[in-house]
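Student: I would like to see how this sequence folds:
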Amino acid sequence: MTTSDSGVGGKVTPIDFDKNHLLEKSILPIINTQRPITALGFVWIWIGIAVMIATFQLGANGITGVPLLHVVLVIFFANVVLALLMLLTADIGTEHGLSFSVYLRAPFGVYGTHFPSVFRGIIAAVWFGIQTYLGALALNGIFEYLTGFSNWTIWYAVFAIVQVANTAMGIKAVERLAAIAAPAILAISIWMYFTLDVLAQTQGINIWRFVGEQDVTVLTLFLANVAFWSTLAIDIPNITRFVKAPSGEKRFFHRNKNVLLAQLLALPATQAWIALIGAVSFIAAGEWNPVTVIQGQGEGLSLIILLVLVILAQWSTNNAANLIPAALAFVNAGAPKISYPVAVLISAVVGTLFMPWAILDNLFSFLFSYGAFLSAIGGIMIADYYFIRGRRLNVPDLYLTSGQFYYFKGFNPAGIIAWLVAGTVAFYSEQWAFVLGFLLGALIYFVIMRLFVMKRFPQKECDEPIPDKYLGTSVGYDWVYSRENQNFKRVHFSELDNNITRDYQ
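Tutor: Reported below is the predicted structural model:
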């Protein structure tokens, strides 16, 4: 077996697709010309993601101690802050076309990646279960109204199977669903606002002057909302690697222009709006769950339509925010034996086994607990991508057990130590978990990498005198894999004709 030119100079070890456990089609870099999601498509995806029933509970919890206007503003600006952070990690997908789990091989090692990525995958799977449970309640509501038959467990199984099938069809199917679901979801939220406002007025309540009596502070609400999307803040490359980006564009915001609108506007605005509905629902009806509220306020055809829209809301969130990240994490851990469709099914099973219906009663505790360890991963990613590598990456070695990311027996001590220490400190920091985890993770990782790891395990991209050599989209290049030649080739976008994309994929 011969070696071949990697496209960045020198010879590289052949990468056998059928024998390499680091390689599977769904976790290969996405070629820039084969990214299907437009700016509008990404906006619809984010609206679909943000409109999840758990967001209603965030608003309801906030209104118990904070005035409604403050709840809306705090949640909006918390999500703007998170969106800015998410934009930094999104560039990993835009620039190199890499999934979250594959990129983690750089800061954690080719084997070490499995600890943080599978942890994230399990959290995503649990959220799948939560969303599916709430969608099953809506389904049960429809059929109970029509037939009198009530059994949410049956509808849970049906709804789970449908979502698994849809997500297994690929990112384009996910985008199409979001384009249908997002406008419908906005329609139901508008109906709920006006219906609940009228209900509150009949009780002599002004929703904008209502203040609860529980001990909920603005700071707690802000930090809870930052932690809420800590999951996607770190693994957003799973989606942005499919978002169209101008090849050869070095300016950061121009290169990520199709990401900007969705993350900096659609996410904060939608999240704040849905939290508002949850808060108003709690004020007027004493219940944050829209399924319960709709069943109490709707009737006839309107009841059925509204519950169908609730189902669409959970479905569109689960596809992009939960099943895709979980599946890619499990593919990364089990390649090449576990394919993407199989991993989607595994994600659904794992999420169900955690009995997510019991977690809803302790949502804030759940958010802060896992947010502590996920925030540490986010800090490590930012430190590695921007401050250690300067956005450059030796992509072929991410798929080699003998390459530079093998470190010490497949583990990068800097990543493992930083994650465990920062995550543990953050875990015991309660509401400050996300902030402390992120900052400590970045700092500890950077120091250990610079002072110890890089002296023993050189990183080619960090020592390369030509800065463009290990960049991707921003300099007009893509990494493409040839199964026939068993190698990666760095190809300029002008060469990505039909022959290249057919031979290297």
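Student: rest of the way, CA atoms for contacts and neighbours
Tutor: Fine.
Student: For the closest residue to residue 64 other than its chain neighbours, which three-state class applies?
Tutor: The shortest distance from residue 64 to any residue other than its chain neighbours is 4.0 Å, reached at residue 212 (Cα to Cα, 6 or more residues apart in numbering). Look at residue 212: counting by DSSP: H, G, I helix; E, B strand; the rest coil, its state is coil.
Student: could you say which helix or strand contains the residue lying farthest from the centre of the chain?
Tutor: Largest separation from the mean C-alpha position in the chain: residue 204, at 41.5 Å (Cα atoms, centre = their mean). In this structure, residue 204 is located outside every helix and strand according to DSSP states H and E.
Student: Distance-wise, check it relative to residue 279.
Tutor: Distance of residue 204 to residue 279, given as Cα to Cα, to the nearest Å: 17 Å.
Student: one more, for comparison:
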Amino acid sequence: MKTQVEKQGIVTLTDEVAAELSTSSLWNEDLRPTTFAEHSWKGINFATLWIGMCLCIPAYTMASGMITLGMNWWQAIGTIFIGNVIVLIPILLNSHAGTKFGIPYPVFARLWFGDKGAHIPAMARAIVAAGWFGINTWIGTGAIDTLLAASFSGWANLPGHTAIIFALFWLLNVGVAYKGPQAIKVLGAISAPVVGVSAIILLIWAFTRSGGWGPILETPSKFETTGAFLKVFFPALTGVIAFWATLALNIPDFCRYARNQKSQMVAQTLSLPLTMSIFSFIGIAVSSATIVIFGEALWDPVQLIAKFPPFVIFLGTVVIVLSSLTINVGANVVAPARAIENLNPRRITFAMGALITGLFAILLQPWYIMSNFGNYIFGWLGTYGALLGPIDGIAIADYWLVRKRQMSLKELYDPNGRYSYSSGYNKNGIYALIIGVLIPALGLVVAPLHFLWENAWTVGLFISIIAYTYLMREDKSVLKAGEYEQITSVDTAVPPSNDQSSQPGISQ
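Tutor: Okay, here's the model as predicted:
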């Protein structure tokens, strides 16, 4: 029986099967596979999404930490570029599954962990994202608060002024996220050009006002040997990779709307590493120029903008709000909202998941976390890559090596289907995750193996790929030769010349 249709590389359910599954406990309007018409995102939408997320305060200041550690400007930019090229690989590999089968991340996770076991990787990603959501909301609050204090002399004396800004900015973030991925698509289209042009204007101002680039770009590297450089390079590289390791997992949440594989792959390949590298360079160049202009290096764009006249401060505040909103909603709300929704698809919607995410972020008390920033960065955030790397590896191994890009879309929504495994859990996935986490963790207790922990994301990814592929070599959930063709009807019809598929059709 044909249960799915493949057209131009996109697989969708037949109308009959979709109607049959609509009453399944694993199905709702947000988690169901997208229809062919809903594959409406063009390459430009993915480019603006990534540009909008990359143009943020953490990306602007990323290279500053590397320069503090002794790198010169081009070593820092090179590290950032290489790290983003590396993390781009799992992003593109997982994007393929989302694009071809139109499924969000929690449903994709059912493939390798089972319909109940999928809560393990989904919630692991969600906890990290909710933590980042609260932190970015607090960072954005601080930026807005500082700029308002610089514009209005009485603002700093207003009781509870920071709490007021936090509440309003939190509501804005949750409100946009409440509208779903289609709202994020529009937000990215607005934010990317506004923040991008603002960054270029800031760069031109810095160059002309200082009469050059300043001393930072002329400062040589402090490393006298290659070995000394590599001791700093690899931990820094892992940090760069971890910056977007979260999106490498739940990128199917966005790519399920892609028109085709080529558009999303080209757009993401060009936009992510280039935007991160260029924006980091702007941060270095402008900060270098501020030494000449103000007598000190201002790595924080908020502190820099606060030195301008009130009208410029107002424009800068708008830009920072757009920047903070784009990365926070795009990178830190979609994943936990989908994970929460997947806990009970019949009762919890994406909008409810977004609201719960916002409330959970408040319970994590980001103001307390940021008051002890050093311990936070080197504690919890320093270790989440060790958890997400193995999950990334399992996802890649399952889709590309075990199943070879073939699956039964229908059975992902069937509680008694082949992907329910044993009582809803794929033990092989759980075993591979444990192995992928424990081996890098040896570096914490065995001094000569500390390099394993310093490269925990990369080591865990490869270990889990090997372990999972071996454990799944004869698993019954894998389609047998010819079985994919038996359940799939291939539509070879030529698409109409009027591009109706570009119209939004996402139901939220």
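Student: related to what we said a few turns ago, shouldn't the residue nearest to residue 64 of structure 1 be in contact with residue 68?
Tutor: No - the criterion here is Cα atoms under 8 Å, and residue 212 of structure 1 misses it with residue 68 at 9.7 Å.
Student: Would you confirm that residue 478 of structure 1 belongs to a strand?
Tutor: Yes - applying three-state DSSP, one finds residue 478 of structure 1 inside a strand.
Student: so how far is residue 198 of structure 1 from the residue nearest to residue 64 of structure 1?
Tutor: Per Cα to Cα, residue 212 of structure 1 is found 20 Å from residue 198 of structure 1.
Student: what residues are up against residue 343 of structure 2?
Tutor: In this structure, residue 343 of structure 2 makes contact with residue 119, judged by Cα atoms under 8 Å, 6 or more residues apart in numbering.
Student: er, residue 172 of structure 1 actually
Tutor: When contacts are counted by Cα under 8 Å, 6+ apart, residue 172 of structure 1 is found next to 36-37.
Student: That one -> structure 2?
Tutor: Alignment note (TM-score structural alignment): residue 172 of structure 1 maps to residue 182 of structure 2.
Student: so which helix or strand takes in that match?
Tutor: Element membership for residue 182 of structure 2 (DSSP H and E) is helix 181-210.
Student: Same question for that helix: list its buried residues.
Tutor: Residues 181-185, 187-192, 194-196, 199, 202-203, 206-207, 210 are the ones in helix 181-210 of structure 2 that count as buried (16 or more other Cα atoms under 10 Å).
Student: Ends of stretch 108-127 of structure 2, what's the gap?
Tutor: This stretch, stretch 108-127 of structure 2, spans 18 Å end to end (Cα to Cα).
Student: which residues of structure 1 does that stretch align to?
Tutor: So stretch 108-127 of structure 2 is aligned with residues 103-122, judged by TM-score structural alignment.
Student: Now tell me what touches the matching stretch from outside.
Tutor: Stretch 103-122 of structure 1 is contacted from outside by 22, 92, 100-102, 231, 325-330, 332-333, 347, 350-351, 374, 377, 380-381, 384, 398-401, 405-407, 410-416, using Cα under 8 Å, 6+ apart.
Student: same thing but 6 Å
Tutor: Here stretch 103-122 of structure 1 makes contact (Cα atoms under 6 Å, 6 or more residues apart in numbering) with 101, 326, 329, 333, 405-406, 410-412, 415.
Student: Over to stretch 408-416 of structure 2?
Tutor: Residues contacting stretch 408-416 of structure 2 (Cα under 6 Å, 6+ apart): 26, 417.
Student: Equivalent analysis for stretch 51-71 of structure 1, please.
Tutor: Stretch 51-71 of structure 1 has contacts (Cα under 6 Å, 6+ apart) with 208, 211-216, 274-276, 278-279, 282, 288, 313-314.
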